[in-house]
Every structure is written in structure tokens, then in C-alpha cells.
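Pasting the sequence and the predicted coordinates here, then a few questions.
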Amino acid sequence: MRLVFAGTPDVALPALDALLASDHEVVGVVTRPDAPSGRGRKLVASPVAQRAEELGLPVLRPTHPREPDFQAELRALEPDCCPVVAYGALLPQSALDIAPLGWVNLHFSCLPAWRGAAPVQHSIWAGDEVTGATTFRIVKELDAGPTFGVMTERIRDDDTAGDLLARLAEGGAGLLVATIDGLADGSIQAREQQDEGVSFAPKINVDDARIDWAMAGHLIDRQVRACTPAPGAWSLFEGERIKIGRVTVVDEQVPVGVIDVRKNHVLVGTGTYAVLLGEVKAFGKKQMAAADWARGARLESGTRLGVA
């Protein structure tokens, strides 16, 4: 089949590479426009655009996929199907209608659970034991289209969102290729999603990532892992934000939000058991081990985090 792949970030690359290695023909990609990056805020092409340009594939970068010029370019590529991984824009029906076999999305949850922009983060934050990836046909309603296939993945106790997403991207790439294969030979059929078990996973913003030290320690652990690497869990220290890396719940009691500085590690009190800080990134500094941060900041036990 002739495919036009839609995707933007690094997490979409395993699926693009798998499709390029398949029996199908990738004739172009759709991605988000170049975006400012780095201190110089220079415009940088998305990872998917960069990979496509290396291979000499046409790259379509619509500001919005409803643009008539974009749809004319897409139609000229004559795609049979448009596989999608983390493209990042809502598709109007006029664009969905261009490919005869539709747009097939690889979504990183077991639908109908965690429809939305941040399924991996929400699955960790909620304490789910298992998640996965699902292929489905895109329809107007958010992540509600009929499904083709699913894979499952156990969530490990120390998984960050970045860890889990990387595994799902690799495993999901094979699922997406198998789905496209099935559409090509007619061996796969879509099934409507169940009405029960629907949950939503909106984008997690910086305000959501602020740690409330009065929460239970295991909930703070989930929050930190869910927000790693982005947007990054954080707290206030002397009026400035510090990013908090992985934490470990320990069988010790420390007052809520209070730092307990030890020789080689740093504890912080929560609403239940204390947590051992892993790495900390202070404002304007590099990320470092919590003990090194404490020494550099000359911290003393009794200092409180989270105070403006």
C-alpha cells in the first residue's frame, strides 16, 4: 500500500522506521511545523521531518491540516492509508476522507482507557499495573474510533513516563505494521470501542507537576515518575523552583515538606513515609545527586520545601 505517515516527536520514529522496512511504500510524511528550540530559539525541524528529509521523502508541514493547500498536496500523494503516531493536531473530516482506508492511529494505552494527549503519564500516576498500545481508525471524536489491535505492557515499579513510552513505541511499531498488513490483505476488521471503561488523559502542564508534600509518599513517587522527563515534577526552595528527579519511599517519618540531610542522602517528609530524593535540578544549575545539591546549597536539616 501507499502510505503517508503522520507524526512529530522522537517517539514516532520506531513506527516510521518499521513501516519503511515493511512491504509497504511510504510516499511522504505529515508533521508539525518547525518549532523554536534551544537558547537561540532557532527553528528546528521535528524528528520525523528530519528522518524523512534524510531519506528524500516529501514532508508536509501544515499549520493546520484543514488548509486547502495541504489537503491538495496530500491528495496528490495518493495514499491508500495514513498511519499516525503522536502527530499533535486534530484532523478534520475533509483530511480524514482523503485516504480510502482511513487514518490509523497508534495510541499508547489500552483503549478505551486513557483517551487523550498523555496516556502514559496518567497510567503511571493512577497506579495502573498494566497498560499497552492500541491501533484504531481516527474519527471526529477524540480517540474513540473502532480498534484493530492491542498489545499490553506491564508497568514496572520504577518506570518513568519516558521509560514506559520508549518500550511502548518499540512494541507498538510492530503492532502498527501488523495492522497495516491486515488492512492491505483484508484480514483485519475494526471493532467498536466499549462504552464502559472510558477514561481521559489530558496534557499534564507545569502547574500539575508541582509536588504537594502533604500527599502520601507513594503518590508523590507516582507523580514524579509520571512527570519525568516532561514537564518535570518540581517544588519551591527559597522561593525558586527546583526539579525533583526519582524518589524512593523509605520506612522513616519526617515532618511534611521538611528536609532531613544525612551524610550521603536527603530525605523529605510526606503525608505518610518520607521519600529519599534521587536527583535535583536547582534553578540555573545542572541536574545532580540530592546529596551534592544539599552540600552545595549548605542545607541543614529542618529546611522546608514547598514554601514560597
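Looks like it came in fine. Model, not experiment: these values are computed from the prediction.

rest of the way, CA atoms for contacts and neighbours
Will do.

Report how many residues lie close to the residue lying closest to residue 3 once chain neighbours are set aside.
Leaving out its chain neighbours, the residue that sits closest to residue 3 by CA to CA, 6 or more residues apart in numbering is residue 26, at 4.6 Å. Under the neighbour criterion other CA atoms under 10 Å, residue 26 is assigned a count of 23.

Work out for me the element residue 26 sits within.
With secondary structure defined by DSSP states H and E, residue 26 is part of strand 25-30.

Now do the helix or strand just after that strand: distance to the chain's middle.
Next in sequence after strand 25-30, counting helices and strands by DSSP H and E, comes strand 35-37. Relative to the mean C-alpha coordinate of its chain, strand 35-37 is positioned 19 Å out (CA atoms, centre = their mean, to the nearest Å).

Next: stretch 138-146.
Counting by CA atoms, centre = their mean, stretch 138-146 is centred 19 Å from the centre of its parent chain.

and if you look at stretch 125-134?
Per CA atoms, centre = their mean, the centroid offset for stretch 125-134 relative to its chain is 13 Å.

next, the one to line up against it:
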Amino acid sequence: MNSVKIVFMGTPEFAVFSLEALLDRGYDVVGVVTQPDRPKGRKRELAPTPVKAYALERGLPVLQPEKLRAPEGVAAVTALSPDLIVTAAYGQILPKSVLELPRFGCINVHGSLLPRYRGGAPIQRSIIDGEKKTGVTLMYMAEGLDTGDMISKVEVPIENEDTAGSMFGKLSEAGAALLVEWLPRILDGSAGRTPQNGDEATYAPNLSRDDERLDWNEPSRRLFDRVRGLNPMAGGFTTLNGEVFKIWGARVPTADDAKLSAASAALPPGTVLESGANGIRVRTGDGSLVLTEVQPAGKKALAAAEFAKGARLTTETRLG
């Protein structure tokens, strides 16, 4: 069955693991579809997607339609005559004309335990929401947003020290393993399919600038989860002296040092309570949060303790 012609669709590093697994198992990937090159960095130079870069390394033809549902996009995929389409974080919804192309259907490696966290940012939002576990779902694709029948799932715990970056790594590996485990059964028709319960569905839309803003009125744990859910993609941000001040790392104080003095408890959320070798401690809605890695406007990220050395932060300093 490895002679089955597969078209792979994916964009970020998450998808590279699944593409690599297919190739290493000897499957015939006849083409790769990924998002167009986008400008990146301060110089705004066009950069290939991780999937494109990897596909070119492996000598695979790459398609980059601006809109897959446009006639030229559909025609380009049709010309590859796929028997199966495999997607992983591609970033566009497949039109019905593409879904109906392959005889074995279209399957997707999705980074959540469906029907929870349908959408484009399931990994980040599961961390931001304080979930203790997430996972990967292998599913058949349908016209709706991540609404297709499920083939299999694997759970992955979210540890306290995990960030979106570390979870992307864990789920990338889990998704690739799940894909190649089930692919033989998908191709011989023995995989089966389980409809999703739409009543249990939640959604994970792509993150906006508002999602990155830290509201110091929120509880410490909520702020901590938001910071790690935004690392290393965008980072959480607040303001310091009227300028953007990014927060890349933080920790919730332990029970022993979480108690606030009467004077500290009277200060408004966002107030800097302490700064020094242990980081920058900030008043929150229910206590405090210790910042461990920060990035002042126009500067590189650095340890909060290093920043505190020359920043002259006092209890008169208020973030946000």
C-alpha cells in the first residue's frame, strides 16, 4: 500500500514531523502544499514555511496557492491525482472539490483532543486556559472546521513547566506516531470512524493582539498560563513607562512566599512589589506573579533579574 499517492498539506514545524514520518516509512508523497512565503524579521524578507524548507530538502515538488479554493489551486492539486490527502496545521480550509478528490479521503493530524479546541490555535489556547492535558486527534476531514469523524486520539499531559513551544514539540512527535500507526488501517478500510459530539465542541481561534495583553487584575495562575501559552510565538505584553514591555517567562510564587504584607496588598494590580536577583514581583488580582524573563521595547529578551539591576523599579512603578 506504500505505492498509494499521497499529497501532504502543512505549514509550521508541527507538520514537518508528520511529513518526515511518511517519507521515512516509504510512503509515496507526490507533492506538498503549504502556505505562500511570508515576510519575516526586521528586514521583512520573504521566508519559506518550515514544511516547504523540509520538502525541498527531500526533493519534493511544492505548491503554494494563495487560496487553495481558487480554481487554479484546485487544479494544481487535482493534477497530482492523489489517492490520499494528509494535512497537519495547513492553515486553510479544504474546499469540497478537494475533499472529494482522493479515493481514501482526506485525513488531518489535529493538535487537540477533539471536539475540544477546534480551530487554528489549539495548543496555545489549551495552555492559556490552564488545561492539564491535551493531545492529538487523527480525523477524517469534512467541510466544517475540524468537524470530521475521528479515527484515533492520544493524550499528552501539560506539565507545569511546559510552554507552547515545548508542547508543540511533544504533540508534533505524538501526531506523527499516531499517523503512521493508523495509516495502514486507513488504507485497508479497517480504521473505523467515530462522529464528534458537537455539544462538547469548543473553539481555538488564532491568537490576536488582545490575547497577548496581560491584564494584571487577573489571578496569578491565569497570568502565568497566558505567558507560557504565548511562548515562544508572540509573547505576552504589558507596558512600562508607556512602552511595550514583553514578558517571556514567569512563575507563580510558592505558598511560602506568596503571602503579601498589608502594604503590598493595598497596592493596585500591576504594581512592582520587588525586583532583584529573584526576578520582578508584580501585584496581581489575587496575589503576585514573579517575572523571570522580559524584553524592553527595542531590546533583546533577558533575565528579569538582569533587567532589574539597572531599571530602578520601585513600588511606584506600575506595569500596564
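Okay, I see it. Please read these numbers as outputs of a predicted model, since none were measured by experiment.

TM-score for this pair?
Superposed pair, TM-score by TM-score structural alignment, normalised by the length of the first structure: 0.95. Supporting alignment: 306 aligned residues with a CA RMSD of 1.4 Å.

any idea how far residue 61 of the second structure is from the aligned residue in the second structure for the residue nearest to residue 3 of the first structure?
Residue correspondence, TM-score structural alignment: residue 26 of the first structure in this structure matches residue 29 in the second structure. Note on residue 29 of the second structure: its distance to residue 61 of the second structure, by CA to CA, to the nearest Å, is 9 Å.

try residue 91 of the second structure
As judged by CA to CA, residue 91 of the second structure and residue 61 of the second structure stand 19 Å apart.

now residue 89 of the second structure
For residue 89 of the second structure, the distance to residue 61 of the second structure - CA to CA - is 19 Å.

and the two? which has more neighbours close in?
Neighbour totals were compared for residue 89 of the second structure and residue 61, and residue 89 leads with 21 against 13 (other CA under 10 Å).

how much space between that one and residue 189 of the second structure?
Residue 89 of the second structure sits 25 Å away from residue 189 of the second structure, going by CA to CA.

what do you get for residue 258 of the second structure?
56 Å.

again, but for residue 28 of the second structure
The spacing between residue 28 of the second structure and residue 189 of the second structure, counted by CA to CA, is 19 Å.

likewise residue 276 of the second structure?
Per CA to CA, residue 276 of the second structure is found 62 Å from residue 189 of the second structure.

Compare the two (neighbour count), which wins?
Shown here are residue 276 of the second structure and residue 189; by other CA under 10 Å, residue 276 has more neighbours (15 against 10).

Could you pull up the residues touching the counterpart of the more buried one in the first structure?
When the first structure is aligned by TM-score structural alignment, residue 276 of the second structure is paired with residue 263. Contacts of residue 263 of the first structure were listed using CA atoms under 8 Å, 6 or more residues apart in numbering, and they are residue 291.

Ok, residue 115 of the first structure next?
Neighbouring residues of residue 115 of the first structure by CA under 8 Å, 6+ apart: 109, 142-144, 198-201.

For PyMOL, write the select line for the buried members of the residues you listed.
Per 16 or more other CA atoms under 10 Å, the buried members of the contacts of residue 115 of the first structure correspond to this PyMOL selection:
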select buried, resi 109+143+144+200+201
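
Using JSON lines, lay out the contacts of residue 115 of the first structure together with distance to residue 227 of the first structure and secondary structure.
Converted to JSON lines, those look like this (distance: CA to CA, whole Å; DSSP: H, G, I helix; E, B strand; the rest coil):
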{"residue": "109", "distance to residue 227 of the first structure": "17", "secondary structure": "coil"}
{"residue": "142", "distance to residue 227 of the first structure": "23", "secondary structure": "coil"}
{"residue": "143", "distance to residue 227 of the first structure": "22", "secondary structure": "coil"}
{"residue": "144", "distance to residue 227 of the first structure": "25", "secondary structure": "coil"}
{"residue": "198", "distance to residue 227 of the first structure": "22", "secondary structure": "coil"}
{"residue": "199", "distance to residue 227 of the first structure": "19", "secondary structure": "coil"}
{"residue": "200", "distance to residue 227 of the first structure": "17", "secondary structure": "strand"}
{"residue": "201", "distance to residue 227 of the first structure": "13", "secondary structure": "coil"}
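
In the second structure, which residue range corresponds to the longest helix along the first structure?
Ranked by residue count under DSSP state H, the longest helix found in the first structure is helix 161-185. Under TM-score structural alignment, the match for helix 161-185 of the first structure in the second structure covers residues 164-188.

ok, average deviation of the matching stretch from the first structure?
Plainly put, stretch 164-188 of the second structure ends up 1.2 Å away from its match in the first structure on average once the two are laid over each other (mean CA distance after the TM-score superposition for the first structure).

List the contacts of that stretch.
Residues outside stretch 164-188 of the second structure that contact it (CA under 8 Å, 6+ apart): 1, 13-15, 17-19, 21-22, 25, 104, 109-111, 123-124, 127, 135-138, 152-154, 156, 158, 191-192, 228-233.

Helices of the first structure, start to end?
Per DSSP H, the first structure carries helices over the ranges 13-20, 47-55, 68-76, 93-96, 119-125, 161-185, 217-226, 290-297.

for the ones you listed, which one sits closest to residue 62 of the first structure?
Using CA to CA as the measure, helix 68-76 is the one of the helices of the first structure that comes nearest residue 62 of the first structure, at 6.0 Å.
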